[in-house]
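Novice: Kindly return the folded structure for what I paste below:
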Amino acid sequence: MSFSPCNYNTSDISTFELHVDSMLPKRINDPIHGLMEFDDWVIQFIDTPHFQRLRNIKQLGTTYYVFPGASHNRFEHSIGVAHLAYSLVKGLQDRQPDLEVEKDLECVTLAALCHDLGHGPFSHAFDNEVIPRTRPNIEWKHEIGSEKMFDHLLETNEIDFELGTDDVKFIKALIAGDWSKCPNRSRYLFDVVANKRNSIDVDKFDYLERDCYYLGMKSVFDFSRLMRYSRVVDEQIAYYFKECYNIYELFQTRYSLHKQVYNHRVGKAIEYMLCDALVEADSILGISKSIDNPEDYLQLNDTILNQIEFSKEPGLAKSREIINRIRTRKLYKFVDEYLVSDELKDHLTEQKINAREIIAHQGENDRLEEDDIIVDRLKLNYAMNDKNPVDYVKFYNQYNLDETFNLTKSQVSYFVPEKYEEISIRIFARKPEKMKPIQECFRKLLKIHAPHNTIPNEEITPSRGYTLPEGYETSKKRRHSSQSSNDQRISKHRVSIINS
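Specialist: Down below sits the predicted model:
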């Protein structure tokens, strides 16, 4: 048997290799999910300026200034969410082939990938604080920004992937979590990225695991089990009934992170400083106007802080001063906190507890001004205000996979919560030297508005752990005073040596 040599044109090799390479999945190694595989069309979306911008937006905003391990960005989180969305829907379709509808898998993957395109500098600080203060008359959230940036991404980048007008509309509806915008598309897919039904979605699966990893904390919630034991019944994602306690762990982990990390007192103080700096700079840099123009918004990220810090513009002097305080750790200070009981929610309202009302109770020599005080009304819950999200979850058992039911708390554990929301009033001082009089005024105000006939006096007193002693000085002052004393002792020692 003889073989004839192959004849081929060597000039075609690079074209052939490029074609084969584009057909192979791209593998991205991730510390949370391991090797993640994406088709070339997904990589084309990742390799756009709109998505690459997320490399410069911290996932946890100013939390990084308190937890230095929390240096991860929206970029890797968004890729992780896309991986989980694809994996979840692909698993559902493999187990239930009748769910397969053309373009569904691709659209939900894209929605997951692009769901955070609209985040501004330092993530939630921008849409929760900066925009409401600079443009109080508009309703704007990062989800709106994500939809606008997704449109702009499609308009300005050549991506070799066909998306019809209905597909684009569907993707934006998935980002918003609003099925009413596309009622003709698969309803269960709206449970995947931004679940408004019971708040169980792959966005939380990724950020809970990723945040715990970079914070150096442990999470007992296991999203992989939840994904494996899920199926679609009556156009809703349902879970095997034994996963109920795992779902409670999801919401408890989320609550714990909000309580201990996302709303950490020092992290929040720095967030208020950062927002003050951006608000002060807004008239010069037009920061808030960028949300109207995707071209401008494309250039806005966490590096705005460096732009202000190193600018010579006289109008940015106050913003630079605030940023310098952050750099030198001369921070706004947490003053006090009061956990509001159900009985007092209607009494301790924003109209009754605010900076203006607090300074109305100051002493003759306190010299307090409204701008000295920040009142933070913190609401923590299980992601559905005061409701139990598990009440809205459907479960199935092994005997009938197509019939769902709900589970009550008594059928799960007597240790699950009785209440699902708490409200705290927290007070911060922009000037640390005014902490003591601010705390005294705040505590006077609390007692005035609490109904004494129904609430015992000890229940309207904040924790003694926060009570500042008489003559309190901030740590910076004590450090400075200590340093001055040391300098004086050294000087006296030098004088005695010279005299001797």
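Novice: contacts, neighbours, all on C-alpha from now
Specialist: OK.
Novice: Is residue 67 located within a strand, as I assumed?
Specialist: No: under DSSP: H, G, I helix; E, B strand; the rest coil, residue 67 falls outside any strand and is assigned coil.
Novice: residues in contact with it?
Specialist: Shown in contact with residue 67 (C-alpha atoms under 8 Å, 6 or more residues apart in numbering): residue 215.
Novice: ditto for the one 3 residues further on
Specialist: With contact set as C-alpha under 8 Å, 6+ apart, residue 70 has these partners: 60, 63, 64, 211, 214, 215.
Novice: how does it look with 10 Å?
Specialist: 58-64, 210-216 (C-alpha atoms under 10 Å, 6 or more residues apart in numbering).
Novice: wait, isn't residue 288 in contact with residue 278?
Specialist: Yes: if you go by C-alpha atoms under 10 Å, residue 288 and residue 278 touch, sitting 9.1 Å apart.
Novice: Find residues that contact each of these two.
Specialist: Counting by C-alpha under 10 Å, 6+ apart, the residues touching both residue 288 and residue 278 are 126, 130, 131, 134.
Novice: Could you single out the nearest of the residues you listed to residue 450?
Specialist: residue 130 (32.2 Å; C-alpha to C-alpha).
Novice: Run through the strands of the stretch 301-450 of the chain in chain order.
Specialist: 333-340, 373-381, 395-397, 400-405, 421-429 (DSSP state E, counting those that start in this stretch).
Novice: Tabulate those strands (CSV), appending distance to residue 349.
Specialist: Compiled in CSV, these are given as follows (distance: least, C-alpha to C-alpha, whole Å):
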stretch, distance to residue 349
strand 333-340, 10
strand 373-381, 9
strand 395-397, 39
strand 400-405, 39
strand 421-429, 10
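Novice: I'd like the structure of this one too, to check against the first:
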Amino acid sequence: MRAEVAALLVKGAIELVPPAEMKCGFYSHYFIVPKKSEKRGEKSRRIIMQKHSSKMSKDIMKIFNDPIHGHIELHPLLVKIIDTPQFQRLRHLKQLGTKYLVYPGATHTRFEHSLGVAFLAGCMVKNLHENQPELNITKQDFLCVQIAGLCHDLGHGPFSHLFDGMFISEVRPGDKWEHEDASLHMFHCMRKKNGLGKEMEQYGLNLDEDIPFIEELIKGCKTDKQWSMKGRTEDKSFLYEIVANKLNGIDVDKWDYFARDCHYLGIPNGFDHQRLLKSARVCKVDGRNHICFRDKVADNIYGMFHTRYTLHRQALQHKIGYIIDVKIKDALVLADDKLMPGRKISDAIYDMPEYTKLTDHIFDQILHQSDSKPDLTEARGILNDILKRRLPKFVGEARLKEEDLKEKVKARLKEQPDKVSRSKVYQEELWKDWREKIKGHQTLKDEDFDIYVLDMGFGKVGNEPIENVHFYSKNEPNKAFKMEKYQVSSLKPKMFHEWLVRVYYKNTDYQNIQQKAEEFFHEWCKNNEFIDSGIMS
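Specialist: The predicted structure follows:
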């Protein structure tokens, strides 16, 4: 067959054409069709030739019917990864943790999100490969980026960010563990337990360089610093900006969860990731390859970060959802050393076989423990209260004037500069002020209230959404430049981040003191010059 094809190519009777119908895969085979100059009446020929494998890759690509992206195709190596216990665990981790207790439709899981990220990662690589063949993107690059997208959330614990952001930080306060670390450990465990190394080699991966590359993609790295990556050379730096973009926060992980979370929450999604995906292009910035976007999509990037804020404001940091998170965290803390004999729940973060068993089912494990475990009575009681909606009552919320608060606690902030510590410092300062102001009140007692400080904004990286984003123009597609906010619109906000304080009343007799509690809260906000959301001017 190959000799026949070669002869026809030499004669100019046929030409290689990539298959148009491949949705977001890599060119693993080509159609060989008659050239247009072929004489009329001559017998048409159509031969399919494999480029990377002796099998027909189109025949073995697996199709998934996804409610967000439609019918998507994934490479057989990705399917091998999906069909492991470590990956199947993601079916039992809800994407939005406890938010299904507030939004009934929010029952989607990390499993389908991970498939979506792998798909979009493939779309991005394919788009760059087609538009810029000089980037020399290989089949191995394509597979590695997709695998990283597929496996980036393997390390999440029960109830997603509640586990690492609230539970682990309380029971292991000195531990710097993050779910990204567990994703790497789980990825290693998955390969070892399921013999995936051989499968990867069969599909052309070089384990010595491709495994470190996948792990670096999962962990994420700043691509504007001195190059220290082991998986790929500096000319492939743009590949590190697809799954977990630490430079400016624009990545396919967000694109999938924006679309997916909005869909299942029932919140309108005004952001179209396809527009950004199609305009993505690699340009040189200070001698290094970065993903840039057309100048005309700058407003879409603002829209992307505004969608993030909307999701957090309306759902992820919902006032009832947030206090449910706090109460489930309290139950997990109480059950940490009591649920499993001889070990703690939190010990599993460094034991992947045990961590594989740790899912959202832990809620029911604690809830349905028999009376023979009296140590879990208090934890069970908290979970029963959640199900019966016996929750602390929301008193009020206000935006803080951060500059004034920072001035009060600047000495402590120097010792604890990170965002998590800042939240804790602010919370302690406000709690101290609340206690002092409530002293002597005839009805209200400070021990009946809890105060929480939350941060909310357009993104984690930088204050200005397009601060670290580079653009290109239609006339100069290879020249990268930055845009200022005023060049996009004069109507963009001045601030892209805010700190909120929330007060909750812990007892069940709230109806009797509700008016007094809310009046005191409004007065407290007024005295501190907080922006009280409960007072309409």
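Novice: so which of the strands of the stretch 301-450 of structure 1 is the most packed in?
Specialist: Ranked by mean neighbour count under mean count of other C-alpha atoms under 10 Å, the strands of the stretch 301-450 of structure 1 are led by strand 333-340, which reaches a mean of 21.
Novice: what's the distance between that one and the middle of its chain?
Specialist: Distance of strand 333-340 of structure 1 from the chain centroid (C-alpha atoms, centre = their mean, to the nearest Å) equals 22 Å.
Novice: repeat for stretch 164-179 of structure 2
Specialist: The answer for stretch 164-179 of structure 2 is 18 Å, by C-alpha atoms, centre = their mean.
Novice: residues in structure 1 aligned with it?
Specialist: Mapped onto structure 1 using TM-score structural alignment, stretch 164-179 of structure 2 spans residues 127-142.
Novice: now swap in stretch 260-275 of structure 2 and tell me
Specialist: The aligned range for stretch 260-275 of structure 2 is 210-225, by TM-score structural alignment.
Novice: got the end-to-end distance for that stretch?
Specialist: 17 Å (C-alpha to C-alpha, to the nearest Å).
Novice: Give the buried residues for it.
Specialist: Residues of stretch 210-225 of structure 1 classed as buried by neighbour count (16 or more other C-alpha atoms under 10 Å): 210, 211, 212, 213, 214, 215, 219, 221, 223.
Novice: just to revisit the earlier point, what's the farthest-apart pair in the shared contacts of residue 288 and residue 278 of structure 1?
Specialist: Checking these with C-alpha to C-alpha, the most distant pair is 126 and 134, at 10.4 Å.
Novice: quick revisit: among the shared contacts of residue 288 and residue 278 of structure 1, which lie within helices?
Specialist: 131, 134 (DSSP state H).
Novice: Quick check: buried residues in the helix ranked longest in structure 2?
Specialist: As assigned by DSSP H, the longest helix anywhere in structure 2 is helix 110-131. Within helix 110-131 of structure 2, the residues that count as buried by 16+ other C-alpha under 10 Å are 110-129.
Novice: and residue 36 of structure 1, what element?
Specialist: Per DSSP states H and E, residue 36 of structure 1 falls inside strand 34-38.
Novice: against structure 2, where does that strand fall?
Specialist: Under TM-score structural alignment, the match for strand 34-38 of structure 1 is residues 70-74.
Novice: who touches that stretch?
Specialist: 22-25, 58, 60-66, 115-116, 118-120, 122, 143, 146.
Novice: from those, which would you call buried?
Specialist: Members of the contacts of stretch 70-74 of structure 2 classed as buried by 16+ other C-alpha under 10 Å are 24, 25, 61, 115, 116, 118, 119, 120, 122, 143, 146.
Novice: Now do the same for the first one: its match in structure 1.
Specialist: Pointing back at residue 24 of structure 2 there. Using TM-score structural alignment, residue 24 of structure 2 pairs with nothing in structure 1.
Novice: Quickly name whichever of the buried ones among the contacts of stretch 70-74 of structure 2 is closest to residue 478 of structure 2.
Specialist: Looking across those and measuring by C-alpha to C-alpha, the closest to residue 478 of structure 2 is residue 122, at 22.8 Å.
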